[in-house]
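>>> sharing a model that was predicted from the sequence below.
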Amino acid sequence: MKRIKLRPSKRLVQILSVIVLLVVVSALIELSSLFVTLLLCIPLLIACVDCYFSRFGHNVSIELSTNQNMALYRWQPIKLLLKNKAKQVLRADISIHLTNALELAEAVKSIELEANQQAELSYSMRAHKRGDADISAVELRITSAFGLWQSNWLATHRTQLKVYPDFSRVTSKQHLNGVTNKPINGLKLTKKRGDGIEFHQLREYRQGDSVRQIDWQATSKRRKLISREYQEEQNQHVIVMLDASKKMAIEAKEGSHFDHALNALLLLSHTVLKQGDWFSMQSFNQNVRWLPSVKGAQNVSRVMNHFYDLYPDQSSSDYVVAVNQLIAKRSKRSLVLLVTTLDEQSIDELLPAIKLLQKHHLVALININNRSVSEVLKEPIQKYEDATSYCAALSLLNTHKKNMAKLRKEGVIAIDCNPEQLLPHVLNTYLNVKHSGAL
């Protein structure tokens, strides 16, 4: 441990205050100078001796343990084991040094530990920002033997942490409301035939099975009706294009549009991989991140580790550049989910990019609504400024509806949703496309 600070304790300040008071009183009543000298020297001598011995390192061992993977905004325990190997009592206030992304429920804990004893302290820590964080050190403010000084000692204990989205909030009943494979605009549900299905297994004939499902060879061998059972093709490819521009930094409940999008899309990747399909993801703007062709539910951690620390930048979306980058990486037909937040200027930039993307892929646009527009429309109109704001918001809403209708006419699966309902919408879009045989 390294000493970083030394300061007088409250006890020493109180003693010195009393001494000064006594000196003043003795001067008023004209006591002897010998008495005044002793009154000053004895406490100062004790304080100097106490300060001298407080300079030496204390024989204390510290062990810190916590889970290195954290969930955003969720409290997580830290265990701190202290062993006092010295022959004297250890009285200390203990704190943990964290990066700015982390906070402790109780910053400082006090302990009094007898010689050759140990104790375990429990802290609660949470993160308020995704990405990398760390615990750098443990600080002990140790009180000296006579209690006149406090010395601060720093023990380096660097622990690297990763802060992931809190999926327990996203997968709650409220957020998953509506995941029922409902039909979506722009997609016609059909029974799949031929290449859209794969043979799964043979089973006994059930009422309602099509005659085409009957396997006559197996039926003749077993002397009872046997049907073929099929499943959806498991080698389809789903690509997510996630807008990482300043529009996605708009604040919503429990985070920004980008936070909600990242949470939902990471959970979508889990569903896609469990279904046996391929998953790729590209964030686009100044910094492009690309994760190609992941398959297998056991590899969902690859998706999470690639994007958990991603944040939107302050630039504007360039859809055409992003689409060209994607086509250069993957031109074989796939389902592309483009997740963004549209404004009144976006449609002119978006349409050329969508048409270019449609030459190679089935495109679904997931637009996260800006709640400020709906909030203005809900406000009561009491003065002229309120009426002006209402009319402006209504004009924006009508323009947006026309733009979405224009996209649907172009064959785009165009979906509007609020940030809190993004997860069921992206899951429904994927499942409906998979079951429809549109790919």
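Good, I have the coordinates.

>>> use CA for all of it now, contacts and neighbours both
Will do.

>>> now for this protein: which strand has the highest residue count?
strand 149-164 (DSSP state E).

>>> downstream neighbour of that strand in the secondary structure list?
Sequence order places helix 167-170 as the next helix or strand after strand 149-164, per DSSP states H and E.

>>> comparison target, given below:
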Amino acid sequence: MERLTWLVLLTLAPFSLAILTGVVGLAYASFIPASVLVYGILSEPPSGIVVERDVGSRKLAVGGTAEVRVRLVVEGGSGFVFIGDVTSPGLEVVGKNRHVFFKKPGKRLVVEYSYKIHPLKKGSHSLSPVEVIGRDFLGIKDGTYVLAGEEVEIEAYPRVGGIRRLILSKLRTRERRASNHVAPLGPTSTDFREIREYRPGDSLRTINWKATARLGKVLVNEYEPEGRATVMVYLDTTESTAVGSAFHGSLESSLGLVMSLVSLLLRNDFKVGLYLVGSRRIITPRSGVQAVSTFARAVLSAGPSVHHEESLPLAVERSRTSVRGGVAVAVLVTNLTPYNLDDVKNAIERLRTAFDCRVVVVDVNPYGQFGDVPLALSALHKEGLSEGLKASVVHWNPLGEDVGVAVKKVVGGVFSAL
């Protein structure tokens, strides 16, 4: 309506001046705005709108990038075309996902544009359908509204450090068995465990042909692994880790670290267990790369504590009944503060008593996002707090060190603990 008002004024003003001054030539100046005004009144808003959108990937690591490509076609009408979509707060847009184009009369409008998205935290994020609004030049007629496509779900998982080539050397364990054994790269023993269904990656030599023929599905013999050390990871999801932003806080950083550590240990044939302290969720120790998906689902669903009364010592006690056999190393991942220091000490003592194992404490420092001074002061404070712990301590600043570097430090702590 504002454009209409100006065009009417620009059309009438020259006529008015011509009448007042007697200069007839001034009236000719109104022809241009009058022509535009007539065109705007007679024209129809953009129509025949078709939108195609392609999202490069719907599963991304935190910080990963996916390209979104959009193609817009407008067949009829003329005027302005507004197009865009909306991302959830956990998705950051790199580039522009909202544009304005002008549809010329009698010409087909075909445009393409792209932008990138990357998740800031783990979990499910969404990309709304593409919204298109067509308006005539003067904005005096009902516009065209199109909602194209469907909502796109983007699943973000914790970023796993680039440690695929890291091979762990053989590790001598101290589990409660008749004798010491070597992990992780030894062969399987001859102690029969069970008959189970075939999984991709199983050796053909383990197929039980008699059972396969009898039951009509491929079954394999599974034997007890020889020399498979057990590492139990306790991830703190209580209020101690509720520090920092939702995107770069202590808990969010810890999830990526734990997933990276678990993946590395499983690929190197360790048995790994996980307890989410505060969430009361446990994954009993297991081995093999097939177990990675189980841990990934648990980590993706992990969030701030829902059981506020659970502490690290209580989590250790609850895990005793579920963890069968010995544990070589226990890894506690938390944000070490004066408020949870006693709980950490008690948890270390209970782990030593329950499993006769060594303990590694991973202290995640989230205070770097508040500035260099808080980071330096908190680092000094944490060093002092960790001096009295009877465990190997790994301090990690997520903003200053990559996840892969932190995992290598933790692995070094695991080996030094043994």
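Everything's here; your move. Since the model is a prediction, treat every value here as computed from it, not as a measurement.

>>> about what we covered before: so how far is the longest strand of the first structure from its chain's centroid?
23 Å (C-alpha atoms, centre = their mean, to the nearest Å).

>>> check stretch 114-132 of the second structure too.
Counting by C-alpha atoms, centre = their mean, stretch 114-132 of the second structure comes out at 12 Å from the chain centroid.

>>> and stretch 43-52 of the second structure, by the same measure?
That offset, for stretch 43-52 of the second structure, works out to 37 Å (C-alpha atoms, centre = their mean).

>>> can you pull the buried residues of that stretch?
For stretch 43-52 of the second structure, burial by neighbour count (16 or more other C-alpha atoms under 10 Å) applies to Ser43, Glu44, Pro45, Pro46, Ser47, Ile49, Val51.

>>> also stretch 15-24 of the first structure?
Using 16+ other C-alpha under 10 Å as the burial criterion, the residues of stretch 15-24 of the first structure that qualify are Ile19, Val23.

>>> apart from its chain neighbours, what residue comes closest to the alignment partner in the second structure of Gly131 of the first structure?
Using TM-score structural alignment, the equivalent of Gly131 of the first structure in the second structure is Gly123. The spatially closest residue to Gly123 of the second structure, leaving aside those adjacent along the chain, is Ala156, at 5.2 Å (C-alpha to C-alpha, 6 or more residues apart in numbering).

>>> what is the neighbour count of the one you found?
Ala156 of the second structure has 24 neighbours, counted by other C-alpha atoms under 10 Å.

>>> got it, and Ser436 of the first structure?
For Ser436 of the first structure, using other C-alpha under 10 Å, the count is 17.

>>> same deal with Leu42 of the second structure?
For Leu42 of the second structure, using other C-alpha under 10 Å, the count is 10.

>>> distance of it from Lys141 of the second structure?
For Leu42 of the second structure, the distance to Lys141 of the second structure equals 10 Å [C-alpha to C-alpha, to the nearest Å].

>>> hey, where'd the helices end up in the first structure?
Ranges of helices within the first structure are 10-28, 33-54, 167-170, 173-176, 216-222, 257-274, 300-307, 319-329, 346-358, 371-378, 384-409, 422-436, based on DSSP state H.

>>> with distance to Met248 of the first structure added, can I get these in JSON lines?
Below are the helices of the first structure laid out as JSON lines (distance: least, C-alpha to C-alpha, whole Å):
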{"stretch": "helix 10-28", "distance to Met248 of the first structure": "52"}
{"stretch": "helix 33-54", "distance to Met248 of the first structure": "55"}
{"stretch": "helix 167-170", "distance to Met248 of the first structure": "18"}
{"stretch": "helix 173-176", "distance to Met248 of the first structure": "20"}
{"stretch": "helix 216-222", "distance to Met248 of the first structure": "56"}
{"stretch": "helix 257-274", "distance to Met248 of the first structure": "5"}
{"stretch": "helix 300-307", "distance to Met248 of the first structure": "15"}
{"stretch": "helix 319-329", "distance to Met248 of the first structure": "14"}
{"stretch": "helix 346-358", "distance to Met248 of the first structure": "13"}
{"stretch": "helix 371-378", "distance to Met248 of the first structure": "12"}
{"stretch": "helix 384-409", "distance to Met248 of the first structure": "17"}
{"stretch": "helix 422-436", "distance to Met248 of the first structure": "13"}
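
>>> wait, which of those is closest to Leu335 of the first structure?
Leu335 of the first structure lies closest to helix 422-436 among the helices of the first structure, at 8.0 Å (C-alpha to C-alpha).
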